[in-house]
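>>> Could you look at this predicted model? Sequence included:
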Amino acid sequence: MDFIAMDFETANRQRASACSLALVVVRGNRVVDSFYTLIDPEGPFEPQNVRIHGITAAQVIGQPTFPAVWPHIQSFFTPDQLVTAHNSPFDVSVLRRTLERYDIQVPHYQVIDTARTAKKLMPELPNHRLDTVSAALHIPLAHHHNALQDSYACARILIAQAQRFGQAALAPMLKMTA
């Protein structure tokens, strides 16, 4: 399988407040590259979000804004590209809302949600959170809510699911972004 695993962290409850982004590139079921950046969300940080991911307003001072990051990653978001995320409705909406905020055209791409695939293929789990699914598949996740660590875990989950259940089992769960 060839795909991109994506994860965002946000500064506050607003989906257009991305403060970190990670992408993990998988080709032939192997992780071949990754990208991570802090992002200046140009807005406030809420204490609850900081407690979750540990990123503070002070840490993003001098970091690029999303319009500066987009030219480096936009080639990964094309109609023939598969993107995965754990709880993809969140990450897809962060990307969409952030692009809309800056009047950047929103791309269309294929997406598959590893939380959804886990619910379908691994119903015996007590829940389908990233840390639970990772543990069930013996995938290391040392720093949950670090975008890069979460992207690596998500990529490895999809690879493991494809190997264990077959790509045909995953195919019905692919969607095209709106």
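Received it, and whenever you're ready, just let me know what you need.

>>> okay, CA-based contacts and neighbour counts for the rest of this
Fine.

>>> Could you identify the helix or strand that succeeds the longest helix anywhere in the chain?
Longest helix in the chain by number of residues (criterion: DSSP state H): helix 147-165. Proceeding N to C from helix 147-165, the next assigned helix or strand is helix 167-170, under DSSP states H and E.

>>> So which elements touch that following helix?
With contacts defined as 3 or more CA pairs under 8 Å, 6 or more residues apart in numbering; DSSP states H and E, helix 167-170 has no packing partner among the helices and strands.

>>> Just the helices from this protein, written as ranges.
Counting by DSSP H, the helices of the chain are 47-53, 66-73, 88-101, 114-121, 130-136, 147-165, 167-170.

>>> With D80 as the reference, name the closest of these.
Between D80 and those, the shortest gap by CA to CA is with helix 66-73, which sits at 15.0 Å.

>>> So which bits of that closest one are buried?
Under the neighbour-count criterion of 16 or more other CA atoms under 10 Å, helix 66-73 has F66 buried.

>>> what does stretch 43-51 give?
Residues of stretch 43-51 classed as buried: F45, N49, V50 (neighbour count, 16+ other CA under 10 Å).

>>> ok, the closest residue to P79 other than its chain neighbours - contacts?
Closest residue to P79 in three dimensions, ignoring its sequence neighbours and counting by CA to CA, 6 or more residues apart in numbering: Y109, at 4.2 Å. Contacts were defined as CA atoms under 8 Å, 6 or more residues apart in numbering; by that measure Y109 touches F77, T78, P79, D80, Q81, L82, V83, M176, T177.

>>> for comparison:
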Amino acid sequence: MQGINFIAIDFETATGKRASICEAGICVVRNGEIVETRSWLVRPQGNSYSYWNMQIHGIRPNDTVNSPEFPEVWAEICEYLKDTPVLVAHNAAFDIGCIRHSLELYGMEKPDITYYCSLRAARRLYNFGCNSLDYLCDQFKISYGQHHRAGDDAEMCARLFLRELKDAGCGLEEMGYCNGIL
């Protein structure tokens, strides 16, 4: 998959608010190969969490009390985006919304980034009754670590999107039905 370059991204949130990011994860893909996966715990504003969100991902206020806030983590992620300004997310409406809302909360500039949604691609390519990230990974025997942890989910998303590109028999340019601009 020469020339296939993107960064899969995933966020976990502390509350129902999109700007309450408590963990960020990326998986860097260069020439169709995963070259790096990273995650950061992020201190959401006020370090407040909802019970339900903690039940989903297991991250608690004590885990993020000394973590950097979004602007510091976003600056690190942007270093990766300099070389590859293309993001992929499973249910990009959520993850891209997290970025947009967080940039707005902290008064930060929105960069020019193209994104793709592996969920939208799956709905178009496959005929499964469920298109959740873990379900699709199970169907394609894509291994994963801990679901609902940002680094692991970002890598799952990267592996799934590579499979989708292969099954679609095309490159990123032909995946216009599942992309947008940040």
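Received it, and whenever you're ready, just let me know what you need. The structure displayed is predicted, hence computed values, not measured ones.

>>> Just the TM-score for the two chains, thanks.
The TM-score (TM-score structural alignment, normalised by the length of structure 1) is 0.93; 177 aligned residues with a CA RMSD of 1.8 Å.

>>> Counting by contacts, list what the longest helix of structure 1 packs against.
Helices and strands touching helix 147-165 of structure 1, by 3+ CA pairs under 8 Å, 6+ apart, are strand 3-10, strand 18-27, strand 30-38, strand 82-85, helix 114-121, helix 130-136.

>>> mind listing what's buried in it?
When neighbours are counted by 16+ other CA under 10 Å, the buried residues of helix 147-165 of structure 1 are found to be 147-162.

>>> Tabulate the helices and strands packed on helix 147-165 of structure 1 in JSON lines, adding columns for mean neighbour count and distance to E100 of structure 1.
Conversion of these to JSON lines gives the following (neighbours: other CA atoms under 10 Å; distance: least, CA to CA, whole Å):
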{"stretch": "strand 3-10", "mean neighbour count": "27", "distance to E100 of structure 1": "16"}
{"stretch": "strand 18-27", "mean neighbour count": "23", "distance to E100 of structure 1": "13"}
{"stretch": "strand 30-38", "mean neighbour count": "16", "distance to E100 of structure 1": "19"}
{"stretch": "strand 82-85", "mean neighbour count": "26", "distance to E100 of structure 1": "19"}
{"stretch": "helix 114-121", "mean neighbour count": "19", "distance to E100 of structure 1": "25"}
{"stretch": "helix 130-136", "mean neighbour count": "18", "distance to E100 of structure 1": "28"}
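
>>> do you know which of these lies nearest Y102 of structure 1?
strand 18-27 (12.3 Å).

>>> average gap between the closest one and structure 2?
For strand 18-27 of structure 1, the mean deviation from structure 2 after alignment is 0.3 Å (mean CA distance after the TM-score superposition for structure 1).

>>> what's the offset of that strand from the middle of its chain?
Shown here is strand 18-27 of structure 1, whose average C-alpha point lies 6 Å from the average C-alpha point of the whole chain (CA atoms, centre = their mean, to the nearest Å).

>>> In structure 2, what range does it match?
Aligned using TM-score structural alignment, strand 18-27 of structure 1 spans residues 21-30 in structure 2.

>>> for H148 of structure 2, what are its contacts?
Each residue near H148 of structure 2 by CA under 8 Å, 6+ apart is listed here: E12, I56, H57.

>>> next one: I9 of structure 2
With contacts taken as CA under 8 Å, 6+ apart, I9 of structure 2 has the following neighbours: A24, G25, I26, C27, L87, V88, A89, D95, A150, A154, C157.

>>> separation between the equivalent of it over in structure 1 and I73 of structure 1?
For I9 of structure 2, the aligned position in structure 1 is M6, judged by TM-score structural alignment. Relative to I73 of structure 1, M6 of structure 1 is positioned 11 Å away (CA to CA, to the nearest Å).

>>> same thing with F3 of structure 1?
Using CA to CA, F3 of structure 1 is found at 14 Å from I73 of structure 1.

>>> Would you work out how far apart the start and end of stretch 167-174 of structure 1 are?
Across stretch 167-174 of structure 1, the straight-line distance between its terminal residues is 11 Å, by CA to CA.

>>> for stretch 5-21 of structure 2, same thing?
25 Å.

>>> For the contacts of Y109 of structure 1, which entry has the maximal number of neighbours?
Taking other CA atoms under 10 Å to define a neighbour, the member of the contacts of Y109 of structure 1 with the most is V83, carrying 27 neighbours.

>>> Contact partners for it?
Residues counted as contacts of V83 of structure 1 (CA under 8 Å, 6+ apart) are F3, I4, A5, M6, F77, Y109, Q110, V111, I112.
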